[in-house]
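Peer 1: Turn this into a structure:
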Amino acid sequence: MPEPIPHAQPAPRGTGDVILRVENVTRIYGAVTALRDVTVEIRRGDIHGLLGENGAGKSTLVGIISGQRSPSSGRIVMDGRELDHVDVRSMEEAGVFLVTQEPMIIDSMTAAENLLLGIWPNRGGFVNWKTLHAQARRMVEGTGIDPMALAGKLDAVTRRKLNILRAMFSGGRVIILDEPTAALTVADRRQLFDFMRRLKAEGVTFIFISHYNDEILEICDAVSVLRDGRLAGGSDDVGSLTSERLTELVLGRGLALFQRERRDHTGVAPAVSLRNVRARDVDIAALDIAPGEVVGFTGLPGAGAKELAKAVFGLNHGSGSLSLGGVAQSLPASPAEAIAAGIAYLSDDRRREGSVGQMSIGANISLSSLGDRSRAGFIDRAAESGVVQHYFKAMGIKAPTPDYAVDTLSGGNQQKVCLGRVLATKPRLLIVDEPTRGIDIGVKQDVLAIIDALSREGVAVIIVSTDTDELVRAVDRVCIFEHGRVRETLFGNEITVERVRATVQA
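Peer 2: Have a look, this model is predicted:
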């Protein structure tokens, strides 16, 4: 087992010390050109940002750099040497590792066992546990990771750090981080960024993929922006850029960010009333939501925001009462009961829980409301087609027809399909969990505008989000959770980025 890898100190910026060069790379899939003549240089010891809308070509470029895909034309140069063959093994041997958004970790093993997975030290055919634990302790020194902790018990940021360390100690000199801040709180993100800066100081080079301008401006040294499969621009000095300029590069135009016109719902008879709701990590005595009101739920992980949303939809079983439009009932025992009562829920995991990737757009849109268009076990295809066409157009889904499979769409368009599916149930209460996670800045505005328009029709809305900026621009009221309860509520002008962040972290 190798000792911790010594890293040379990064060369001073501006020296032109390029560790990885992607030169005139094109990738063609049948009639579709996913990348066209893209050239990107990654300098040694940099954190290099990669930005672009969903479908701009980021995933294709990362797939080529990591060896998962081969270019149709162009070349890849590592340390001044052109690589003759590009696959995962050859790229990892060259020192390029991909750390995916979902950490590749075996929950039943310890952090140490995961860290050294595949290269456990052995003696006479048996694992040398003493050596393994000693090596792991050296590798995690100063990172805050307990090498003996069960991986399944680690928090989100520690799991990401563990994957980065595993790549680094496997020989990684260029580590690709694919949206590593997904599902992280503000404090988690700060901790991850500090960790990245520490490794950067040791000479590690990062390619950092994000949809958030503020993250690029905070952590990156350089940035490349893709648009429609081409390099739209970038900079070797991120400090010279503004968020507005990055948005222009991403979209090819300026963008007015969505801002809800907040309304005061004081004194309005509630559309939704929760009473004495008890469930895992939930202890709510009373909570009312007015018709047309958009309420933000936020807090640290496990504080109760997400857990209450799931309890209301029958996914986090508990006790208590729910009143919709003045009609009281027990808390739904299942999603089927919730949908029947007029509650819709959009999961924060669109791939695993929000859609069926192999099915068509139309089949996904109609999936949760087929019962409304079925008689004696037979589906009214004409009625189903009408619903599909309505939401296909209303959501602004970018596809030739609703017959295309969902997994052929960009992340933002997949999210629009998921939103269309839940809206097709005609809810009186809509719950959306991290509705804009992992989608580009342009589509985010579309999604927030769709939710806003629905609220104007009288639908009560709950937005569960750790994106403070999103909450500030999209809601009338913010409920900040702690220990399963609403610790503080902010209204109107109290809802600012600074106030929300400070209250969550207090």
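Peer 1: can we go C-alpha only for contacts and neighbour counts from here?
Peer 2: Noted.
Peer 1: Tell me the spacing between residue 222 and residue 40.
Peer 2: Between residue 222 and residue 40 the distance is 11 Å, computed by Cα to Cα, to the nearest Å.
Peer 1: same deal with residue 318?
Peer 2: Taking Cα to Cα, one finds residue 318 at 53 Å from residue 40.
Peer 1: same deal with residue 123?
Peer 2: Per Cα to Cα, residue 123 is found 45 Å from residue 40.
Peer 1: Mind checking which of those two has more residues around it?
Peer 2: Between residue 123 and residue 40, counting by other Cα atoms under 10 Å, residue 40 is the more crowded of the two (19 against 9).
Peer 1: What is the three-state secondary structure of the nearest residue to the more buried one once chain neighbours are set aside?
Peer 2: Nearest residue to residue 40 in three dimensions, chain neighbours excluded: residue 22, at 5.1 Å (Cα to Cα, 6 or more residues apart in numbering). Following DSSP: H, G, I helix; E, B strand; the rest coil, the label given to residue 22 is strand.
Peer 1: Next: residue 391.
Peer 2: Assignment for residue 391 (three-state DSSP): helix.
Peer 1: To compare with the earlier structure, here is another sequence to fold:
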Amino acid sequence: MTTLLQPRPETHAPAEVVLRTDRLEKRYGGVLALDGVSIEIRRGTIHGLLGENGAGKSTLVGLISGQRQPTSGTIYLDGAPVDHADVKAMEKAGVFLVTQEPMIVDHMSAAENLMLGIWPSRHFGFVAWKRLREDAARMLDGSGIDPAAAAGKLDAVARRKLNILRAMFSGGKVIILDEPTAALNVDDRAQLFDFMRKLKSEGVTFVFISHYNDEILEICDACSVLRDGRLAGGTQDVRSLTSEALSELVLGRGLALFQRQRRSFPEASPALRLRDIRAAALDVPALDIRPGEILGFTGLPGAGAKELARAIFGLLPVRSGTIAFSGEIDAPQPLPRDPRDAFDRGIAFLSDDRRRDGSVGGMSIAANLSLSSLQSVSSGGFFRRGAEGALSDRYFAAMGIKAAGPHAAVDTLSGGNQQKVCLGRVLATQPRLLILDEPTRGIDVGVKQDVLRIIDALTRDGVSVIVVSTDTDEMVRIADRVCLFEKGRITRELVGSAITTERLRGLAEG
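Peer 2: Here you go, the predicted structure:
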């Protein structure tokens, strides 16, 4: 196995290093969130930053971008120390943070968004609109973005590009990208990476935060790994690394990546039969799902994968469509009319946005775990606190949630543990069919293996699972069968050993 460098900064000629941290420390009361972190970021490179949820990535980025002040230690930009700088001062010095959710004013044009904060003006403070449009057209040349397009109608990649270019043309020397590939499919990610390589060739420096080893190995020149608030290791040449070595650094131990022992269902009668599902941009004449099968749905945005999943759960209005479970195959029923109807029929759904749809952050873990099962913890219209406690204790343990206890508020948890709470909530309904939309998005590699193992274990009790995902590695490790969607239809199916990363990426790009 490849061994990474020990946690100490590497030495380069001063002219090479654009940003350096020297023994940065950050304390919150008695909690040491960052402990003596020293890293060097070279000019014109893409520097990866990895670590589990809670490893210290957000704290380090907060210090570098001026959102927080270090308890001790020094940040150097172009060799000069930076002291007590806030966000505005760091941006003026050339350090910009591009958040995971692009900061876009939807009702403005792409040109207006690009020039936010640097709009050219004429006398008396009036905007020089002609000059603004000309400057924006020049800046956006070659980006594939129409300067006159309404920003609210841009796709996910264009929105991210716009934020990166705005930082760049506002004087950015170091642009920090916080999980920029979240919600992007394979094709979108490739397009974004090509764009980053182009800007890198022009001298732009990126700090690239990701939970995915394959992304770090594909796009980065160098990387640093944080663990428990300390620098666990790093290298200025990622070509020497393997995915396994990165995972070992992130976790502090070797990690056996989960691989489901795929099952075949040649003679099994279906656990679920879907017929004649038609809606706006969705046309699926027939689909059977076997007992205990994990079925993957994948495709470009709007191709039909998410749409079919939402239609089955009653979230997407349909013109037609029937569903029949085992034992009821000859008596199909219309698709659920709403989520409550779906839950009553034994269908559970986990959204791809845990903060918006999956949990209530200010409520306790216990309250969140029982949210979708209120009928089972109530009697005669009265809520039974003891029943909620029993349910939450069961799923708190089963999900392996790391927290002080079920009484802890969900918004105090790491992203991975929040996802476990969301998964526990839908499992508490004891579904016959479980639909998971991007179940491991935004969680670290260790927790991801936990979630995949939980999903796998469910199928041993006969639960059928649909996983909607654009993560090809996830599909290869978890799915028995994969459906590829295009233009609202299932156009290809891969089964068993035919499910490979190369095939999935080739089909998606094709």
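Peer 1: residue in the second structure matching residue 447 of the first structure?
Peer 2: Matched to the second structure by TM-score structural alignment, residue 447 of the first structure sits across from residue 451.
Peer 1: how about stretch 106-114 of the second structure: buried residues?
Peer 2: Going by neighbour count (16 or more other Cα atoms under 10 Å), the buried part of stretch 106-114 of the second structure is 109-114.
Peer 1: With respect to residue 361 of the second structure, which of the residues you listed is nearest?
Peer 2: For those, the closest approach to residue 361 of the second structure (Cα to Cα) belongs to residue 113, at 31.0 Å.
Peer 1: Would you confirm that that closest one belongs to a strand?
Peer 2: No - read with three-state DSSP, residue 113 of the second structure is helix and lies in no strand.
Peer 1: Identify the residues contacting it.
Peer 2: The contact partners of residue 113 of the second structure, taken as Cα atoms under 8 Å, 6 or more residues apart in numbering, are 104-105, 151, 162, 166.
Peer 1: can you redo the buried residues of stretch 106-114 of the second structure as CSV with distance to residue 216 of the second structure?
Peer 2: Below are these laid out as CSV (distance: Cα to Cα, whole Å):
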residue, distance to residue 216 of the second structure
109, 33
110, 29
111, 31
112, 32
113, 29
114, 27
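Peer 1: Out of those, flag the one nearest to residue 292 of the second structure.
Peer 2: Minimum distance to residue 292 of the second structure across those is 47.4 Å, recorded for residue 110 (Cα to Cα).
Peer 1: I'd assumed residue 149 was in contact with the closest one.
Peer 2: Yes - Residue 110 of the second structure is within contact range of residue 149, at 5.7 Å (criterion: Cα atoms under 8 Å).
Peer 1: can you give me the helices in the stretch 351-500 of the second structure?
Peer 2: Secondary structure of the stretch 351-500 of the second structure (DSSP state H, counting those that start in this stretch): helices at 365-369, 385-398, 415-427, 445-459, 472-478.
Peer 1: which parts of the second one are buried?
Peer 2: Neighbour-count burial for helix 385-398 of the second structure, counted by 16+ other Cα under 10 Å, picks out 387-389, 391-393, 395-396.
Peer 1: Tell me the counterpart residues of that helix in the first structure, please.
Peer 2: Aligned by TM-score structural alignment, helix 385-398 of the second structure falls on residues 381-394 of the first structure.
Peer 1: Can you tell me what sits against that stretch?
Peer 2: Residues from elsewhere that reach stretch 381-394 of the first structure, judged by Cα under 8 Å, 6+ apart: 362-363, 365-366, 370, 373, 402, 417, 420, 424.
Peer 1: Out of those, which end up buried?
Peer 2: Buried subset of these (neighbour count, 16+ other Cα under 10 Å): 362-363, 365-366, 370, 373, 402, 417, 420, 424.
Peer 1: Return the member of those nearest to residue 250 of the first structure.
Peer 2: The closest of those to residue 250 of the first structure turns out to be residue 417 (Cα to Cα; 22.6 Å).
Peer 1: Grab the nearest non-local neighbour of the closest one.
Peer 2: residue 365 (6.1 Å).
Peer 1: Report the separation between that neighbour and residue 82 of the first structure.
Peer 2: In terms of Cα to Cα, residue 365 of the first structure sits 47 Å off from residue 82 of the first structure.
Peer 1: Over to residue 438 of the first structure?
Peer 2: From residue 438 of the first structure across to residue 82 of the first structure, the span is 33 Å (Cα to Cα).
Peer 1: higher neighbour count, these two?
Peer 2: residue 438 (21 against 13).
Peer 1: Show me what the more buried one lines up with in the second structure.
Peer 2: Per TM-score structural alignment, the equivalent position to residue 438 of the first structure in the second structure is residue 442.
Peer 1: Tell me if I'm right that that match and residue 211 touch.
Peer 2: Yes - counting by Cα under 8 Å, residue 442 of the second structure touches residue 211, with 6.7 Å between them.
Peer 1: which residues are common contacts for those two?
Peer 2: Listed as contacting both residue 442 of the second structure and residue 211 by Cα under 8 Å, 6+ apart are residue 179.
Peer 1: can you map out the helices along the stretch 1-150 of the second structure?
Peer 2: Applying DSSP H, counting those that start in this stretch to the stretch 1-150 of the second structure gives helices spanning 57-64, 87-93, 110-114, 129-140.
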